[in-house]
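>>> next comes the sequence, and after it the predicted model I'd like to discuss.
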Amino acid sequence: MLIENKTNIIDDLQSFRGVAAIVVLIHHCTFYFSNSYNFKFLSEIFFNAHAAVVAFYVLSGYVLTLSLMKNELRLKSILSFYLKRCFRIYPLLWLACIIGFFYLLIFKGVPTSDLVSDWWNKNYRDDNISFFKVFLGFLGFGHELPLPIWSISLELVGSLLIPLFVLLLRRKILFFNLFLFLLLILTIYAKNIYFIYIFFFILGSSIVLWEEVFEKMKNIKFILYLSLFFLIFGRQLGGWNYLEYYHNSFAALIEGFAAAIVIAIIVSGRIKSKLLKSKKTILLGDISYSVYLLHLPIMAFVAEVLEYFSRINIIPSNTYILTLFLLMITIFLTLFLSYFTYNKIEKYGIQIGKFFSNKLIKHRSL
C-alpha cells in the first residue's frame, strides 16, 4: 500500500474507534439500572462493549506498530515512544480519576435504591474507599474508581511491549510468530487478565504482515460482513454471557480475530464506507479516548440525579424510562465534555509529549 494513502486509512480507523467507544457508552448506560434479564441480554447482543474493548487493543497494536516502523528502532526512539504514550494517556486519565474520586467522596455512605443494578453496586459503589487503590487508579492500575481503568492498565502494558513486537517484525519474523503463538496459548489457558488480553496487541501488530492479502482477496464484502457478525455476536454463539463469562478467553479470541480482519479490510482501502469517511465520525474517533474515560463518571452523576428525581416523583420510577433518560443525557454531556477535553487537554498532552520526545531524540548522551 502506498504511504500517501495511510492518512486516509488512519481517519477510517479513527472512525472505527469512535463507533466502538459509543458502543461501550450505550452498553454501560443500559446496565446501570435493574432492568430485566431480557433487556440486558439484548444490550449484550447489539452493544457488545467487550468486543469494542478487544477491538481497541487490536487497533492499538496495529497503529502503534505502524508509527514505530516509520523510523529506525533505537534506544532513543523507544524511549521517545514511551514518553509520547505517557503524555497521551495520563493527562486525561488524571482528570477522569479526579471526577471519579469526587463521585466516591460525595456519595460515600449514601445507599442506592432497588432501582440500581448489582453490576453497578458491586463494581463501582464500594463505600470502603482505599486511598492506596485510588492512587493506583491515577497510575492506571487501580479498580476503586468508577472508570474502566482495568482496560487502561492493559493499554499501558501493551504499549510497553509494542517496541519488542516491532523489533521482532523487522529482524526475526520467525521469533515474532513464535511469540505470537505463545501469547495465543497464554490467552487460552491463563486466568490473569493481562495474559488473556496482551495477545491482541501482537495480533494487531501482525496485521502489517498480512494486510496486503486483503488487497487482492475476492468476496471482500462477504468477509467483512461475516467478520462484523462474529465481532458483534460471536460470544453469543458459545453462550458466554457478561455476568458469568465476561473475560472468557474463547469469546475474546473470536472477537479479537474478527476485529483484526475488519481492521485489515479497512486498511486495504477496498471498502468505501460513508460512515467511516464522515467528518463527524472521524471527529468522534478523535475524541473517543475522552468518551471512553469520561462516560462512566458522567453517567454515575447523572444516574444519581435521576434516581433522586424518581424518589420525589418528578420522573417515573420505571427503570426503562430512567435508562432512556440516562442514555440521552450521558451521551450529550459526554460528547460535549469530550470535545472540550480533547481540545484543551488531549491535544496539549500530545504536543508536550512530542516536544519532550524531540528533546530526547536530540540529546547526545543516548
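Yep, it's here. Keep in mind that what you see is a predicted model, and the values were worked out from it rather than measured. Residues are numbered from 1 along each chain as shown.
>>> hey, let's count contacts and neighbours off CA atoms from now on
OK.
>>> pull out the buried residues from whichever strand or helix holds Ile266.
Ile266 is located in helix 249-268, with elements delineated by DSSP states H and E. Buried residues in helix 249-268, counted by 16 or more other Cα atoms under 10 Å: 249-268.
>>> again, but for stretch 273-293
Residues of stretch 273-293 classed as buried by neighbour count (16+ other Cα under 10 Å): 276-277, 281-282, 284-293.
>>> one more to weigh against that first structure:
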Amino acid sequence: MSYSYRVEALDWQRGLLALSIMIYHLMFWHGETTTASSVIGRLGIYAVSMFFVLSGLSMAIAHERYELTIKSSIQFYIRRIFRIWPLLWLAIFAVTAKSLLLKNEDISIYKILLNLTTAFGFIEPSAYLNTGAWSIGNEMVYYALTPIILVIYRRSVTGGNILALASIAIGGVYALNLLTPAQPLELQWNTYIHPLNNLFFYVMGVAIYYNAKHLKPQLALPAACIFLSACIFAIFPSGSDNSSIVTSLNRLVFSSASVLMVFGFFKITPILSKTLSSPLERLGIITYGVYLLHPIVNSAVTMLFARLDWQLGAPTRILIISLATIAVANIAYELIEKPMIRLGKKLA
C-alpha cells in the first residue's frame, strides 16, 4: 500500500503548523496580544505538540519494516543526526555570535557543546540556546527510544498500545501533579519541557499508524476529525495564561484534539488543487528551517528596520519577517539540509 498521498497531506499540516508557531512568536515579539484564550495562543503551544505526533507517525511510516539490530540502529541514528544537526549548528553559531557581540555571559562552552550534540535533551532540557530548540532536544530523546517503540508495535499492536497508555499516564502525572494552573507557565517552564511530559504525543503518533494503517483514505471521517479539532482550539473555554491549557482537564482536551487533528490529515483524501497544495507541500518540506530560523531572521530584520529608521506597524513587520523567513528557509534547505540528508542516507 502506498502512503504518498498521506505524506503529502501531512506536509500540508506541517507547513500550517510552522506558520502558526512563527506568527505566534512574531506577534509576541512585536507587541501583539497572544493569550491562551486565543486560537493563535493555543497553537503556539500545541502546534509543537502536533509536531511530536507527526514525528512519531512519520517514523512509523518510514520504518515500518524496522528490525532491531546494531546495524539498523546505527543507520537510523546516523540519518536522524544528519537531518537535525547541520541546520541546528548554523542556528547555534548565529545565536552564539550574537551573544558574543552583546557580551552575554549566559552562554558557556559547556552549554554550546550540549547544544551542538543535542545532549541537552538528555541531560538538561532547559539548556537550549535557540528559541524553540527545547523541542529538538525532546525529539532526540524520542529518536533514541524509537527503535524499541517500533519493535514493540511490530510484534504486538496490543503491546504497543499498552506502552502508549503508559506514556499517557506519565503525561497525566505532569498535567495533574507536577504542573499547576495556579502559576504562570513561564515559572514552570523547565518542568513543562521535560521529554517525559511530551513523550505521549510522540508515542501516539506511532500508535496512529499501527492502529489505522489499514483504514482506507476518505473524506468524511478525517474531515470531521479536523473540523472537531479546529472547533476545540477555537471555542473550548480556558484561562488566559498558557498554564491553563497544559494542566488538568484542559490538557486532556487539547492533547486529544492535537492527536485527532494529525489523524485527520493522515487519512484524508487530498482535495486541494495543485495551486494550493504545492505551496503548502513546499512549506511542509522546509518546516524545520522555518521553525528554527525565524527567531534569527526576526532579529536581523528588526535590526535592519532600526538602522534604516523604518517606522512600520506590527502587522507589516510580521508579514515582511515571515516572507523573509520562508525565503531563508528555502535557501537553507537547498544548500544545507538536502545535501546533508543525502549524505546521511549514503553513510547509512
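Received it, and whenever you're ready, just let me know what you need. From a predicted model like this one, the values you see are computed outputs, not experimental measurements.
>>> output the contacting helices and strands for the helix holding Ile266 of the first structure.
Counting contacts by 3 or more Cα pairs under 8 Å, 6 or more residues apart in numbering; DSSP states H and E, helix 249-268 of the first structure packs against helix 6-32, helix 49-68, helix 173-189, helix 199-210, helix 213-216, helix 220-237.
>>> by how much does the shortest one deviate from the second structure on average?
In the superposition against the second structure, helix 213-216 of the first structure averages 6.2 Å from its aligned positions (mean Cα distance after the TM-score superposition for the first structure).
>>> what comes into contact with the host helix or strand of Met303 of the second structure?
Met303 of the second structure belongs to helix 287-308 when assigned by DSSP H and E. Identification of contacts with helix 287-308 of the second structure by Cα atoms under 8 Å, 6 or more residues apart in numbering yields 14-15, 18-19, 21-22, 26, 87-88, 91, 94-95, 130-133, 311, 321-322, 324-326, 328-330, 332-333.
>>> now the element after that helix, going C-ward?
Sequence-wise, the next helix or strand downstream of helix 287-308 of the second structure (DSSP H and E) is helix 314-332.
>>> how much does that next one stray from the first structure?
Helix 314-332 of the second structure sits 1.7 Å off on average (mean Cα distance after the TM-score superposition for the first structure).
>>> now the element after that helix, going C-ward?
With elements assigned by DSSP H and E, the helix or strand that comes after helix 314-332 of the second structure is helix 338-347.
>>> list of residues touching that next one?
Gln75, Ile78, Arg79, Arg80, Ile81, Phe82, Arg83, Pro86.
>>> list the buried residues for that helix?
Neighbour-count burial for helix 338-347 of the second structure flags Met340, Ile341, Gly344, Lys345 (criterion: 16+ other Cα under 10 Å).
>>> where's Thr341 of the first structure relative to Asn192 of the first structure, distance?
Look at Thr341 of the first structure and Asn192 of the first structure: by Cα to Cα, to the nearest Å, they are 33 Å apart.
>>> cool, Ile261 of the first structure as well?
Distance, Ile261 of the first structure to Asn192 of the first structure, by Cα to Cα: 26 Å.
>>> now for the residue of the second structure most remote from its centre: which residues touch it?
In the second structure, Asp309 marks the outermost C-alpha relative to the chain mean, sitting 34.9 Å out by Cα atoms, centre = their mean. By Cα under 8 Å, 6+ apart, the contact list for Asp309 of the second structure is empty.
>>> before we move on, the earlier item: and the buried residues of stretch 273-293 of the first structure as JSON lines, adding distance to Asn358 of the first structure?
JSON lines is the format used below for those (distance: Cα to Cα, whole Å):
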{"residue": "Leu276", "distance to Asn358 of the first structure": "32"}
{"residue": "Lys277", "distance to Asn358 of the first structure": "32"}
{"residue": "Thr281", "distance to Asn358 of the first structure": "31"}
{"residue": "Ile282", "distance to Asn358 of the first structure": "27"}
{"residue": "Leu284", "distance to Asn358 of the first structure": "29"}
{"residue": "Gly285", "distance to Asn358 of the first structure": "26"}
{"residue": "Asp286", "distance to Asn358 of the first structure": "23"}
{"residue": "Ile287", "distance to Asn358 of the first structure": "25"}
{"residue": "Ser288", "distance to Asn358 of the first structure": "26"}
{"residue": "Tyr289", "distance to Asn358 of the first structure": "24"}
{"residue": "Ser290", "distance to Asn358 of the first structure": "25"}
{"residue": "Val291", "distance to Asn358 of the first structure": "29"}
{"residue": "Tyr292", "distance to Asn358 of the first structure": "29"}
{"residue": "Leu293", "distance to Asn358 of the first structure": "28"}
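>>> quick one: what's aligned to Tyr348 of the first structure in the second structure?
The alignment partner of Tyr348 of the first structure in the second structure, by TM-score structural alignment, is Pro339.
>>> I misspoke; the intended subject was Phe132 of the first structure.
By TM-score structural alignment, Phe132 of the first structure lines up with Tyr110 in the second structure.
>>> swap in Thr65 of the first structure?
In the second structure, Thr65 of the first structure lands on Ala60 (TM-score structural alignment).
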